[in-house]
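In: give me a 3D structure for the following:
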Amino acid sequence: MTQLTLLCLPYSGASAMVYSRWRRTLPQWLHVQPVELPGRGARFDEPLHTDMGPLAMQLARELYPTLQAPYALFGHSLGALLACEIAHALRELGSPEPVALFASGTAAPTMRADYDRGFAQAKTDAELIEQLRTLNGTSEEILANEELMDLTLPILRADFLMCGRFQPRQRALLRCPVHVFGGTADKATTEQLMGWRQETTGSFSVDMLAGGHFFIHEHEAKVLRLIKDQLSVHHRRHGLAISA
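Out: Presented below is the predicted three-dimensional model:
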């Protein structure tokens, strides 16, 4: 059975493993392919990146030789920006556009003037940990674990710096549908989420879910159902059979 590939980009500080459970939950026609970033997980020995453009192109070059259409991109927070950049990078390399881009939990590229300021300006480890607390996604037990935080903080610092430095480039808009997910108690405002509409000439939608920044874990079943429902439409358009 021909599958539709879903490339999944992790949020700041995370590895591709945050999407490992999705493989067991989503239907067989949807192939979940978490994308590991340098400096974490299986790529821990590689240098961390602080510039999103070169990172997106590096990942696109790695994916391009084996990536077969149809495919879609999903990213949460930092991963949403990176997913958008990878879509453009793959197009530059000659790949077809994704059938859909899912941008979750972050302001649109053109509406980030103040969004990342607190994280990018955090100087000390204590300031960085305090910024983490505002996201309500890391337990105090983990934040107090010095050994674990010694491993995690350099990754977070690089990721937050990458977000803070990010500047969208002038280029042709995507043509694929863009589907946005937001948390009702998250930092991203409705206006900032709606700004993703400016990234495509294709269709656009916004779904709001209860919860804060990590609503994708709090309401994982609903997030996956929304992804499956959207992609099943694109899957049928490519004449591919769908099974539960």
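
In: rest of the way, CA atoms for contacts and neighbours
Out: Fine.

In: give me the most central residue, the protein.
Out: Among the residues of the chain, the one closest to the centroid is Gly75, at 1.6 Å (CA atoms, centre = their mean).

In: please identify the helix or strand for that one.
Out: Element membership for Gly75 (DSSP states H and E) is strand 71-76.

In: for stretch 186-195, which outside residues touch it?
Out: For stretch 186-195, contacts defined as CA atoms under 8 Å, 6 or more residues apart in numbering pick out 105-112, 115, 135, 180, 182, 206, 211-213.

In: same check on stretch 196-208?
Out: Contacts of stretch 196-208 with the rest of the structure, by CA under 8 Å, 6+ apart, involve 107-109, 173-184, 193-194.

In: the contacts of stretch 186-195, buried ones only, as a PyMOL selection?
Out: The PyMOL command for the buried members of the contacts of stretch 186-195 (criterion: 16 or more other CA atoms under 10 Å) is given here:
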select buried, resi 105+106+107+108+109+111+112+115+180+182+206+211+212+213
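
In: of the contacts of stretch 186-195, which is the nearest to Glu85?
Out: Lowest distance from Glu85 to those (CA to CA) belongs to Pro109, with 9.9 Å.

In: in this structure that closest one contacts Arg169, no?
Out: No - using CA atoms under 8 Å as the test, Pro109 is too far from Arg169 to be in contact (9.4 Å).

In: mind listing the shared neighbours of these two?
Out: Taking CA under 8 Å, 6+ apart as the contact rule, Pro109 and Arg169 touch no residue in common.

In: roughly how far is the helix ranked longest in the chain from the heart of the chain?
Out: If you go by DSSP state H, the chain has its longest helix at helix 146-165. Distance of helix 146-165 from the chain centroid (CA atoms, centre = their mean, to the nearest Å) equals 17 Å.

In: to compare against the first, here's the next sequence to fold:
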Amino acid sequence: MRPPWIRTFHRAAAPARRLLCFPYAGGSASYYFPLSAALSPAVQVLGVQYPGRQDRAAEPAIEDLGVLADEIAGAAAADAEGAGPDSGRPRPRPVLFGHSMGALLAFETARRLEEKYAAPPAGLIVSGMVPPGRRPALRLGTEDETTEDEIVEEFRLLRGIDPALLADPELRALILPALRSDWRAVASYTPDPHAVLSCPITVLTGQDDALVDPDAAADWAALTTAGFSLRTFPGGHFYLDGFPPEVTAAVKAATFLA
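Out: Take a look at the predicted model:
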């Protein structure tokens, strides 16, 4: 069985490329189900399931990106040691793909795979986030200054959700615990200013994303000694919702170029 951190949605061919996907703040592994359906069987899409949501709702959330990255890197390293689907060959190194908070977490996981496990990923795809060390354009204060209502409102603006939905007590009760914990993790994140990866980095972003300044998005190039590319799509922070064909094609191209 796979570690509880990693979810698989569709069967993959042998040997398939592997894409390990990291959700946004408040999100879950199932966000990447449409991408898996579109890329299978050529790419095996794996979703990281953070504690404190969906089938891991009973587990306490982890409010530290470093601790999360430690756990996920260990799970990914163990997963990579297994045999590929329908073959006796080792699994190929994955490409890591993260959106928003997931982009920072994918970067930190890539660092650990390279530095601790001597198993750098084949590539890194980051979406909807400025590089470590640059503050995203949030309208929120520090962790201690931010109220739950402000976090929900920021999420609503980025996500384009009807305010009436988030006013529903039951829906808020489902969304808020994971969102609050993830916000604390992002607010307390302190990156290593000297960290650089040896794998290529691909940046994807929405042209109307209020969270990401275009110039800041280009600064991801300084965090790799390998190739770099940047592509912008129509839409806001959640331009990739449902994974439209052009977004899916870009992710597939980055996965096969890595």
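
In: in the longest helix of the first structure, which residues are buried?
Out: Across helix 146-165 of the first structure, burial judged by 16+ other CA under 10 Å covers 149, 155-164.

In: and the next helix or strand past it?
Out: Downstream of helix 146-165 of the first structure, the first helix or strand assigned by DSSP H and E is strand 178-183.

In: ok, back up a step: surely the residue nearest to the centre of the first structure and Cys8 touch.
Out: Yes - counting by CA under 8 Å, Gly75 of the first structure touches Cys8, with 5.7 Å between them.

In: list residues touching both of the two?
Out: With CA under 8 Å, 6+ apart as the test, Gly75 of the first structure and Cys8 both reach Ala83.

In: any idea which of the contacts of stretch 186-195 of the first structure is closest to His234 of the first structure?
Out: Distance to His234 of the first structure, by CA to CA, is smallest for Val180 among those, at 16.3 Å.

In: how much space is there between the alignment partner in the second structure of that closest one and Ala14 of the second structure?
Out: Alignment note (TM-score structural alignment): Val180 of the first structure maps to Val203 of the second structure. Distance, Val203 of the second structure to Ala14 of the second structure, using CA to CA, to the nearest Å: 28 Å.

In: do the same with Gly52 of the second structure
Out: Distance, Gly52 of the second structure to Ala14 of the second structure, using CA to CA: 33 Å.

In: same check, this time on Arg7 of the second structure
Out: Distance from Arg7 of the second structure to Ala14 of the second structure, counting by CA to CA: 18 Å.

In: ok, now Phe97 of the second structure?
Out: Counting by CA to CA, the gap from Phe97 of the second structure to Ala14 of the second structure is 21 Å.

In: higher neighbour count, these two?
Out: Each of Phe97 of the second structure and Ala14 has its neighbours counted (other CA atoms under 10 Å); Phe97 has more, 29 against 17.

In: quick one: that one and Leu124 touch, right?
Out: Yes - between Phe97 of the second structure and Leu124 there is a contact under CA under 8 Å: 5.9 Å.

In: give me the common contacts of these two.
Out: Residues touching both Phe97 of the second structure and Leu124 by CA under 8 Å, 6+ apart: Ala106.

In: what's Gly195 of the first structure aligned with over in the second structure?
Out: Under the alignment (TM-score structural alignment), Gly195 of the first structure pairs with Asp219 in the second structure.

In: and for Thr5 of the first structure?
Out: Using TM-score structural alignment as the criterion, Thr5 of the first structure maps onto Arg18 of the second structure.

In: the first structure: helices as residue ranges?
Out: 22-25, 52-63, 78-92, 117-121, 125-135, 140-143, 146-165, 190-194, 215-218, 220-237.

In: between those, which one is closest to Val32 of the first structure.
Out: Val32 of the first structure lies closest to helix 22-25 among these, at 5.7 Å (CA to CA).

In: and that closest one against the second structure, how far off on average?
Out: Mean deviation of helix 22-25 of the first structure relative to the second structure after superposition (mean CA distance after the TM-score superposition for the first structure): 1.2 Å.

In: now that helix: which residue numbers in the second structure?
Out: Using TM-score structural alignment, helix 22-25 of the first structure corresponds to residues 35-38 of the second structure.

In: distance-wise, check the equivalent of Val186 of the second structure over in the first structure relative to Pro10 of the first structure.
Out: Using TM-score structural alignment as the criterion, Val186 of the second structure maps onto Cys163 of the first structure. Distance from Cys163 of the first structure to Pro10 of the first structure, counting by CA to CA: 13 Å.

In: give me the common contacts of these two.
Out: Shared contacts of Cys163 of the first structure and Pro10, counting by CA under 8 Å, 6+ apart, come down to Leu78.
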